[in-house]
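Enquirer: Predicted model and sequence follow; I will ask about them next.
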Amino acid sequence: MKHGQLRSVAHNLADSLASGVSLITGFCDLHVYEDAMRSEGGVLTIDLLNGQVITGTPSPDLAAAVLRIPEEFDRLSRGKCLSRGECRSALAHFHANQVMHGFTLVVEDSSGRVTETDFQGVPARRVSELDHLGRVRRSAIRHR
């Protein structure tokens, strides 16, 4: 099992929700970042593996879309020759304020390897930052 493929499945689902037009779930009018802004602390956390909103207050459409995610997680995983048992958790922390919005994806596989990756924009891309020489680089994937 490749951890990167598991992270890719979780990213596709979170990015689909973030885009507002989630063809994966069949909902075309989602506003996950607006829901995050209205939530306490400006954060909305979604369990992609189990289809639950853990923190924050989702709109009715987002709550319905989240319920469809576990089935799509399984479908996308099968396409990469992965199974549900290879993933312990997949959380998307959507955060928004007046200036920026993005999400942090935390994925843990069955061997206990955990990665944390920051994304921003639509479509979601890894956050860029300047290195010590002033060059723009994608931010590192954090391992816990």
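Expert: That came through fine.

Enquirer: From now on I want contacts and neighbour counts done on CA atoms only, so please keep to that.
Expert: Will do.

Enquirer: Doesn't Asp15 belong to a strand?
Expert: No. Asp15: not assigned to a strand; according to DSSP: H, G, I helix; E, B strand; the rest coil it is helix.

Enquirer: That one reaches Arg125, doesn't it?
Expert: No. Asp15 lies out of contact with Arg125 (CA atoms under 8 Å); the separation is 9.0 Å.

Enquirer: Tell me which of those two has more neighbours.
Expert: Ranked by neighbour count (other CA atoms under 10 Å), Asp15 and Arg125 place Asp15 first, with 23 against 15.

Enquirer: which one is the more buried one nearest to, not counting chain neighbours?
Expert: Leaving aside its sequence neighbours, Asp15 sits nearest to Ala124 (CA to CA, 6 or more residues apart in numbering; 5.8 Å).

Enquirer: Put this next to the previous one:
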Amino acid sequence: MIDIYRELPRQMGHAITVDFLTGRANRAKLSPRLRKQIALYKDGFARLCKKHNALPEMYVEASARFYMDRKGYRFSVTVEDRAGRRQTDEYIGMPGRRVRILDQYGRVRRK
């Protein structure tokens, strides 16, 4: 389990939001170790962008919200580019897998 889930019970709202563009978390009171890990996410996001021939400057938001509910560990990832295109994907479990729901016809679809 990554440290971020261990620290959730101590957080207001039992959630931590990480900004990949700045390498910082929301107003959470984090341990120094987790704060250091989160700071590395900024460089990791830059490497991911480079791998896909993009630049971090192309985005106005790149964040993840980590939380727990009755189904277990969850996180949602939100990305918005400068053109205003925004996408949020939800994941469940460790490692994360996309949340699936039934549509109006009873078919399994990604949420």
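Expert: Sure thing, it's come through. This is a predicted model, so every value here is computed, not measured.

Enquirer: coming back round to it: how many residues are close by the residue nearest to Asp15 of structure 1?
Expert: For Ala124 of structure 1, using other CA under 10 Å, the count is 18.

Enquirer: got a list of what it touches?
Expert: Neighbouring residues of Ala124 of structure 1 by CA atoms under 8 Å, 6 or more residues apart in numbering: Asp15, Ala18, Gly102.

Enquirer: Relative to Ala90 of structure 1, how far out is it?
Expert: Separation of Ala124 of structure 1 from Ala90 of structure 1 (CA to CA, to the nearest Å): 17 Å.

Enquirer: Without its sequence neighbours, what residue ends up closest to the residue nearest the centre of structure 2?
Expert: Nearest to the mean C-alpha position of structure 2, counting by CA atoms, centre = their mean, stands Ala64 at 1.9 Å. Nearest residue to Ala64 of structure 2, sequence neighbours excluded (CA to CA, 6+ apart): Val77, at 4.3 Å.

Enquirer: now do Tyr33 of structure 1
Expert: Counting by CA to CA, 6+ apart, the residue nearest Tyr33 of structure 1 is Ala96, at 5.7 Å.

Enquirer: In structure 2, which residues correspond to stretch 52-59 of structure 1?
Expert: Aligned by TM-score structural alignment, stretch 52-59 of structure 1 falls on residues 24-31 of structure 2.

Enquirer: Next one: Ile54 of structure 1 from Ser111 of structure 1, what distance?
Expert: Plainly put, Ile54 of structure 1 is 24 Å away from Ser111 of structure 1 if you go by CA to CA.

Enquirer: before we move on, what about Ala65 of structure 1?
Expert: Ala65 of structure 1 is 29 Å from Ser111 of structure 1, by CA to CA.

Enquirer: likewise Thr104 of structure 1?
Expert: 21 Å.

Enquirer: In structure 1, what residue spans correspond to strands?
Expert: 43-47, 52-55, 87-96, 101-109, 114-120, 125-126, 128-130, 136-138, 142-143 (DSSP state E).

Enquirer: Can you find the partner of Glu7 of structure 2 in structure 1?
Expert: Looks like Glu7 of structure 2 aligns to Asp35 there (TM-score structural alignment).

Enquirer: Grab the nearest non-local neighbour of that match.
Expert: Pro58 (5.5 Å).
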